[in-house]
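**Student:** Dropping the sequence and predicted coords here.
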Amino acid sequence: MHTHHLFYYPEAGRQGIETWQSDLNSAMIRGAKNSDICLCVSRWEQQTLQQEHGIRSHYLPNGVNVSQCDLAKPQRFRKKFRLHGDFLLWVGRLDPVKNPRAFVELAIRQPDMQCVMIGGVTRQDVLRHYGLEAPANLRLLPQLSHADVLDAIAACRVLVVTSFREGLPTLVLEGMALRRPIVVPAEAGCLDATDGDRCAAVYQPGNPEDLQDRVRYVLREHEANEIGRRRVLAEFDWRVIAGKLDRIYQGSEES
């Protein structure tokens, strides 16, 4: 059995796909073609496998542990990291495909709003890679435990995703499970998760003005993401995913 998440695309390297990434793409194709059962976590990448490589796969999306999400405590995060008031949240790593620069630029454009980055991006990284001074309203935190990240999501005013590419982003699903307002790029993996703009505000990648506009729109709305919560419970809860996987094994689940 082979599980396919995401190919490496040009956005994954600083100057396009790197050699090792191309080699891994080839290995993923071989693994998928030679498997008895191929699973794919996103509808859009499932289409890529079929249309570009002739590989048939079963759709088995990433899932989230909703029960674990429900244990998140926003005040625990605020107390631990001494945060007060509303803040925008970004979670990721210093990786071209995650596009942390867009969130740094958002913080610069939105000086009246606290912005928090989790994942180990440092002020030196921001200066070295982007030629930018991290603004005073930007809080840079290291990699945290999953429990801390869930607390952070529960505590944030808006969860912001800036990735150039995603398979099916678990972070977005967790934000939906926790009823958080979310802003995502018009990118296939994110839109698979949010059902287009039904569960998130969507901005055009590479357009900082549009990102800022969508964030401001969500800040004005003051609404919990109940639609996102219901979508996760219906389609992405691990209890739902487990049943789907059983049916795939039994041969009774449509692809």
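**Tutor:** In hand now; what should we look at?
**Student:** For the rest of this, base every contact and every neighbour count on C-alpha atoms.
**Tutor:** OK.
**Student:** can you pull out the strands in the chain?
**Tutor:** Counting by DSSP state E, the chain has strands at residues 2-4, 38-40, 58-59, 87-91, 114-118, 138-141, 158-160, 182-185, 201-203.
**Student:** From P169, how far off is the closest residue to Q114 other than its chain neighbours?
**Tutor:** Nearest residue to Q114, sequence neighbours excluded (CA to CA, 6 or more residues apart in numbering): F87, at 4.6 Å. Distance of F87 to P169, given as CA to CA, to the nearest Å: 21 Å.
**Student:** Same check on P96?
**Tutor:** For P96, the distance to P169 - CA to CA - is 16 Å.
**Student:** Does anything pack onto the longest helix anywhere in the chain? Which helices or strands?
**Tutor:** Identified as the longest helix of the chain according to DSSP state H is helix 19-34. Contacts defined by 3 or more CA pairs under 8 Å, 6 or more residues apart in numbering; DSSP states H and E place helix 19-34 against strand 2-4.
**Student:** contacting residues around V116?
**Tutor:** Going by CA atoms under 8 Å, 6 or more residues apart in numbering, V116 touches F87, L88, L89, W90, L138, R139, L140, L141.
**Student:** now do 7 Å
**Tutor:** F87, L88, L89, W90, L138, R139, L140 (CA atoms under 7 Å, 6 or more residues apart in numbering).
**Student:** Kindly report the same for R157.
**Tutor:** Going by CA under 7 Å, 6+ apart, R157 touches D86, F87, L88.
**Student:** Report the contact partners of T122.
**Tutor:** Neighbouring residues of T122 by CA under 7 Å, 6+ apart: L140.
**Student:** can you do 10 Å?
**Tutor:** L94, R128, A134, R139, L140, L141, P142 (CA atoms under 10 Å, 6 or more residues apart in numbering).
**Student:** Over to L150?
**Tutor:** With CA under 10 Å, 6+ apart, L150 has these contacts: 68-74, 77, 144, 171, 174-175, 178.
**Student:** Counting only helices, which of these make the cut?
**Tutor:** Those of those lying in helices (DSSP H): Q68, C69, P74, F77, L171, E174, G175.
**Student:** Below is an additional structure, to be compared with the one above:
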Amino acid sequence: MARETPARVVFLLQDLEFGGTQRQALELGLRLDRSRFAPEFWMLADVRDFAPRAEAGGIPLTWLSPYPKVGAQSLAGLWRKLKASPPDLFVPLTAVPNIWGRVFAKLQGARPVIGTCRGGGAIKRQHERFLKGLCDRHIVNAAPLAKELIALGRPAERVECIPNGVDTDHFLPPPDDMRPVREVVLCLARFCEDKDHETLIRSFEYVVARRPRAELWLVGDGPLRTSVRTLAARSPVRGLIRSYPSTPDPRPFFQQASVAVLSSVREGLPNVLLEAMAMGLPVAATAVGGIPDLVVPDVTGLLCPPRNPEALGETIAGLLADEDKRLAMGRAARERAVALYSMDAMVRRHETVFAQALAGKRAPAAANRDAET
């Protein structure tokens, strides 16, 4: 029987800081079919970077604590809110929400709950070995995460791999007359351990040895911001390294870049590479997590091993040295983003999983073949 009112789908986030998971949650919440689903965002910490856009899109926001860090007051607020206003469907995102959200939902008998794994270290950080059974099913954004969950004993039919989506009408290549005239290597990434900015900064020394006009732009915020900036300030090529804070609209940075780069040691399926590809940029990145599924070597970019500054530096320098190859890769990257990573496809697949969970149905095993191959 069809529901008379839309199902309340509560997304539990750590905060609304500028970040990949927050951006994907926002895009999903804004695009869900409101005749079927009524999205809400609950936040454990009071950081509001994306709040204006969420509010403008009509998404109700609940701040479970007045502090910018998760603490006892955040968890007490979550316990009270779950008890007072249990959702029809509960979807925690990132590590802390997945841990405490699932534990509290289980203790209060909330059903259904959808666990999520979105980053390369998520399964370990979220203690999935012990907590995987506290949700009805999982959504992951990269095939390696699905394989890891299944290897831990999670039934394949309870794991759905849904790649991130990118708004290819918003992230558009600049006109030909606006091509960058400088050799900007752009890293738009949170300053945290997973992104390994140290390797990137060291690799840039190899880049400058071959391309003396190159510039490295670091865009982001995060817990390691000070240490990363210190590393950059101590680099022999520090005069060519710039640092900028995160921004809700990264398009001006992409428009001025020649190459998008990530030096990560752990990843899910990084939004920043999808956005770069949609804007016609070739990618130089490490072959970790879901990146090899996203980047086609020698077609849309180049891959190299993690924690190898020389290999990454040579990869970047090679792209900067060959404009024709770089432009051809950028065109192919745009085509791949449009063909395989549309926002519409991402939203529709989430809606299917949400509807199955609300109906108490298991996802068809065929839907998870990609995770098992």
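**Tutor:** Yep, that arrived. For clarity, every value in this text was computed on a predicted model and none was experimentally measured.
**Student:** circling back to that earlier point, so the residue nearest to Q114 of structure 1 sits against P181, correct?
**Tutor:** No: the criterion here is CA atoms under 10 Å, and F87 of structure 1 misses it with P181 at 11.9 Å.
**Student:** These two: which has the busier surroundings?
**Tutor:** It is P181, of F87 of structure 1 and P181, that has more neighbours when counted by other CA atoms under 10 Å, with 26 against 21.
**Student:** mind checking how far the closest residue to the more buried one other than its chain neighbours is from E209 of structure 1?
**Tutor:** Sequence neighbours aside, V158 is the residue nearest to P181 of structure 1 in space, at 5.1 Å (criterion: CA to CA, 6+ apart). Computed with CA to CA, the distance linking V158 of structure 1 and E209 of structure 1 is 17 Å.
**Student:** and if you look at F77 of structure 1?
**Tutor:** Distance of F77 of structure 1 to E209 of structure 1, computed by CA to CA: 30 Å.
**Student:** more neighbours, those two?
**Tutor:** Shown here are F77 of structure 1 and E209; by other CA under 10 Å, F77 has more neighbours (21 against 13).
**Student:** Quick check: that one vs L24 of structure 1, distance?
**Tutor:** In terms of CA to CA, F77 of structure 1 sits 37 Å off from L24 of structure 1.
**Student:** Without its sequence neighbours, what residue ends up closest to the corresponding residue of structure 1 for G133 of structure 2?
**Tutor:** Superposed on structure 1 with TM-score structural alignment, G133 of structure 2 falls opposite K33. Excluding its sequence neighbours, the residue lying closest to K33 of structure 1 (CA to CA, 6+ apart) is I55, at 6.3 Å.
**Student:** is it true that that neighbour touches Q47?
**Tutor:** Yes: in this structure I55 of structure 1 lies within contact range of Q47 using CA under 10 Å: 9.1 Å.
**Student:** if we go to structure 2, which of the contacts of L150 of structure 1 are intact?
**Tutor:** Among the contacts of L150 of structure 1, the contacts conserved in structure 2 (both residues aligned by TM-score structural alignment, their matches' CA atoms under 10 Å) are Q68, C69, D70, L71, A72, E174, G175, L178.
**Student:** Who wins on neighbours among these?
**Tutor:** Neighbour max across the kept ones among the contacts of L150 of structure 1 (other CA under 10 Å) = E174, 27 neighbours.
**Student:** Alignment lookup: that one to structure 2.
**Tutor:** E174 of structure 1 maps onto E275 in structure 2, by TM-score structural alignment.
**Student:** same deal with K98 of structure 1?
**Tutor:** Checking TM-score structural alignment: K98 of structure 1 goes with K195.
**Student:** Identify the contacts common to F87 and P181 of structure 1.
**Tutor:** Contacts common to F87 of structure 1 and P181, judged by CA under 10 Å, 6+ apart, are C156, R157, V158, L159.
**Student:** Let's have those residues in TSV, adding distance to L233 of structure 1.
**Tutor:** Converted to TSV, these look like this (distance: CA to CA, whole Å):
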residue	distance to L233 of structure 1
C156	21
R157	22
V158	21
L159	19
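**Student:** closest to S42 of structure 1 among the residues you listed?
**Tutor:** Checking those against S42 of structure 1 with CA to CA, the nearest one is L159 at 21.1 Å.
**Student:** Structure 2: which residue goes with that closest one?
**Tutor:** So, by TM-score structural alignment, L159 of structure 1 is matched to A260.
**Student:** all helices for the stretch 251-373 of structure 2, in order.
**Tutor:** Secondary structure of the stretch 251-373 of structure 2 (DSSP state H, counting those that start in this stretch): helices located at 251-256, 271-278, 291-294, 309-321, 323-340, 343-359, 369-372.
**Student:** what's the third one aligned against in structure 1?
**Tutor:** Looking back up the chat, that one is helix 291-294 of structure 2. Using TM-score structural alignment, helix 291-294 of structure 2 pairs with 190-193 in structure 1.
**Student:** ranges for the helices of the stretch 51-200 of structure 2?
**Tutor:** 51-56, 72-84, 95-107, 122-125, 128-131, 143-151, 197-210.
**Student:** any idea how far the one in structure 1 that sits across from L327 of structure 2 in the alignment is from R216 of structure 1?
**Tutor:** Using TM-score structural alignment as the criterion, L327 of structure 2 maps onto E223 of structure 1. To R216 of structure 1, E223 of structure 1 is 13 Å away according to CA to CA.
**Student:** Ok, L245 of structure 1 next?
**Tutor:** 40 Å.
**Student:** I appreciate the help and will end here.
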